[in-house]
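Enquirer: Quick one: sequence and predicted model below, then my questions.
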Amino acid sequence: MDAVDRISFSVAAGEFVGYLGPNGAGKSTTIKMLTGILTPSSGRIRVAGLDPSRQRTALARRIGVVFGQRTTLWWDLPLRDSLTLVRHLYRVERSVHRTRLAELTELLDLGSFLDTPVRQLSLGQRMRGDLAAALVHDPELLVLDEPTIGLDVISKATVRAFLTRLNEEQGTTILLTTHDLGDVERLCRRVMVIDHGQLTYDGSVQRLRETVDVDRLLIVDLADSAPPIEVDGARVVRTDGPRQWLAIPSDVNAAAVVAAVAGRYEVEDISLREPGIEDVITRLYRTGVPTRS
């Protein structure tokens, strides 16, 4: 079985693209081919006009890569020293590095732990350090593999805000793989979904919502416990005492269902939950392809 199978896509300069898929779908294989770690058995790849596997050194000077579960920093050195070593690796001029480090220190709020050994940093601090290391040489493309994995809410917000500014203000192209669909909703204007080595979707988050049929959820609190609610256009999927959850298909008028429930039952509270991106992606994984054009 091929890890990836006839995948074809292009990413324009300045885009922020989410590359999604379940475990084993082919995401990491794709990333490793794009960054020159793996050589494809067939096909053609160009990143910034270069062949990644044959021109890996030249490509490294034009891209930055961050793997959320692996650090590129030196464990026993202060973060500042790690970033200095990275400067030498990329042959960045001292004055350019000084200016760039000052920018990254402000944007990523590194100042309070620049002189702390990497091994003493929290996970969120280390991730910000890894981002700085990947950007010291001012790459035109940043490839991120699970950059917010394991981070607390505040650290996630800091990383997301930084990536948004990096993309919007500096025009850095960003390719993001993640299982955190909050990252996708807050960051990506375009998503590609890969499953079983094949690209099953490529487009906007909004169009993905409109393309994949996912039920909305009506949550009804009745005055007392009762048998499952029976109304046209909806079905009960769960009950818990007086609270019932009804699934409403995307092609059914939700207002009509709400009116029917309110007209037939003694209702204390009612709310409608639209499907989130996680629901949409989960459905797409299960069906393999969009159910509507």
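Expert: That came in fine, so what should we check first?

Enquirer: only C-alpha atoms for contact and neighbour calcs from this point on.
Expert: Fine.

Enquirer: helices and strands around the longest helix along the chain, which ones?
Expert: In the chain, with assignment by DSSP state H, the single longest helix is helix 153-170. Packing partners of helix 153-170 (3 or more C-alpha pairs under 8 Å, 6 or more residues apart in numbering; DSSP states H and E): helix 94-108, helix 123-135, helix 181-187.

Enquirer: Give the buried residues for the shortest one.
Expert: Just to be clear, that refers to helix 181-187. 181, 183-185, 187 (16 or more other C-alpha atoms under 10 Å).

Enquirer: next up, a second structure to put side by side with the first:
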Amino acid sequence: MIIAKSLHKTFRIPVVKQGRLQGLRTLLTRDYRLVEAVKDISFEIPKGEFVGYIGPNGAGKSTTIKMLCGILHPTSGEVTINGRSPQKNRMELVRQLGVVFGQRTQLWWDLPVKDSFEILASLYKIGKPAYRRQLGKLSEVLNLRDFLDTPVRKLSLGQRMRADLAASLLHDPELLFLDEPTIGLDVLAKKQIREHLRLLNRELNKTILLTTHDMDDIEQLCSRVIVINHGQAIYDGTLEQLRGRIGLPTRMKITFREAIKQPSAHTPPFQIQMIDSRMMSVACNRQETTAMEVLQAMSAWGVIEDVHMEEPDFEEVIHRVYG
């Protein structure tokens, strides 16, 4: 559905002169520096996939999204959505796209939410019966009814984000680009947004590309993750493969039936972190050994009664990737 080939985006940034009369000197003699926001990024996203597109601030995430939407033109490379360029065929593709930029709204600030929806329905040429059906469905799923008549400027951040998500879905697009859709939301609002996104993807087969700094969003929603840093893609695959690639340890807490008896001569395939009477905490690298091999080795310490496993925290994995 989405194909990005060797995307580059370079911005020309004015250099501010220093010293006396710096404003006048900057105006009269302009110097520029080139900043590469995106460098040779390529990927393909098939229909129905939910992809996390993540990286630190300034990595090039939003710039990529804007090129995929047709808002920005790549300096070189190309993007196609269903075989068409979003830059050259933007009017034809706009009905297939829904976009949410978490720090900007597409709603009219002083108008009630419902009026903004009606303007967008008119822009997308949505018939009144179809508009009423879609608005009713979105109002129920996103719990919009309590503030449809409220001016956008009076909404809480959580309410505005739900209204913005609904606005992007009024025309029932096939493809959603979400740039920080849960930024600043409380736990309940995040849960509601995630549940609706999961429904859109799994039951309605919507294709979704999500950028976020909230690793819970990625873990709970995405089947695939693309990691970028300094404008370049440094990883593309599943969360499990990413954890394995980094090699962070899996932690296991084992409870024994009786007090632990350490073997006299034993080289375990794990690192002991804590021993306390009947409980033992260990760490192992799943690239080098399996959980079953660890448990078999631990049976020499006593009869195992209970096991609790903890995979590496995903945020820790991502920090390791960025580093």
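Expert: Sure thing, it's come through. Owing to the predicted nature of the structure, the values given are computational and were not obtained by experimental measurement.

Enquirer: just to revisit the earlier point, the second structure: matching residues for the longest helix of the first structure?
Expert: Aligned using TM-score structural alignment, helix 153-170 of the first structure spans residues 187-204 in the second structure.

Enquirer: circling back to that earlier point, give me the mean distance between the longest helix of the first structure and the second structure.
Expert: When the second structure is superposed, helix 153-170 of the first structure averages 0.6 Å from its matched positions, counting by mean C-alpha distance after the TM-score superposition for the first structure.

Enquirer: Not counting that helix itself, show me its contacts.
Expert: Applying C-alpha atoms under 8 Å, 6 or more residues apart in numbering, the external contacts of helix 153-170 of the first structure come out as 14-16, 107-108, 124-125, 128, 148, 172-174, 183, 186-187.

Enquirer: what do you get for stretch 248-260 of the first structure?
Expert: 213-218, 231-235.

Enquirer: Give me the buried entries from those residues.
Expert: 213-218, 231, 233-235.

Enquirer: Could you work out the most separated pair of those?
Expert: 213 and 231 (20.5 Å; C-alpha to C-alpha).

Enquirer: about what we covered before: need the buried ones among the contacts of stretch 248-260 of the first structure in JSON lines with secondary structure, can you?
Expert: Listed next are those as JSON lines, based on DSSP: H, G, I helix; E, B strand; the rest coil:
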{"residue": "213", "secondary structure": "coil"}
{"residue": "214", "secondary structure": "coil"}
{"residue": "215", "secondary structure": "coil"}
{"residue": "216", "secondary structure": "strand"}
{"residue": "217", "secondary structure": "strand"}
{"residue": "218", "secondary structure": "strand"}
{"residue": "231", "secondary structure": "coil"}
{"residue": "233", "secondary structure": "coil"}
{"residue": "234", "secondary structure": "coil"}
{"residue": "235", "secondary structure": "strand"}
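
Enquirer: Adding distance to residue 194 of the first structure, write those out as JSON lines.
Expert: JSON lines is the format used below for these (distance: C-alpha to C-alpha, whole Å):
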{"residue": "213", "distance to residue 194 of the first structure": "18"}
{"residue": "214", "distance to residue 194 of the first structure": "19"}
{"residue": "215", "distance to residue 194 of the first structure": "23"}
{"residue": "216", "distance to residue 194 of the first structure": "25"}
{"residue": "217", "distance to residue 194 of the first structure": "27"}
{"residue": "218", "distance to residue 194 of the first structure": "31"}
{"residue": "231", "distance to residue 194 of the first structure": "38"}
{"residue": "233", "distance to residue 194 of the first structure": "33"}
{"residue": "234", "distance to residue 194 of the first structure": "32"}
{"residue": "235", "distance to residue 194 of the first structure": "31"}
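
Enquirer: just to revisit the earlier point, ChimeraX command for the buried members of the contacts of helix 153-170 of the first structure?
Expert: Burial among the contacts of helix 153-170 of the first structure is assessed by 16+ other C-alpha under 10 Å; the matching ChimeraX selection reads:
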select :14,15,16,107,108,124,125,128,148,172,173,174,183,187
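
Enquirer: Number of residues surrounding the equivalent of residue 89 of the first structure over in the second structure?
Expert: When the second structure is aligned by TM-score structural alignment, residue 89 of the first structure is paired with residue 123. Close neighbours of residue 123 of the second structure, defined as other C-alpha atoms under 10 Å, add up to 10.
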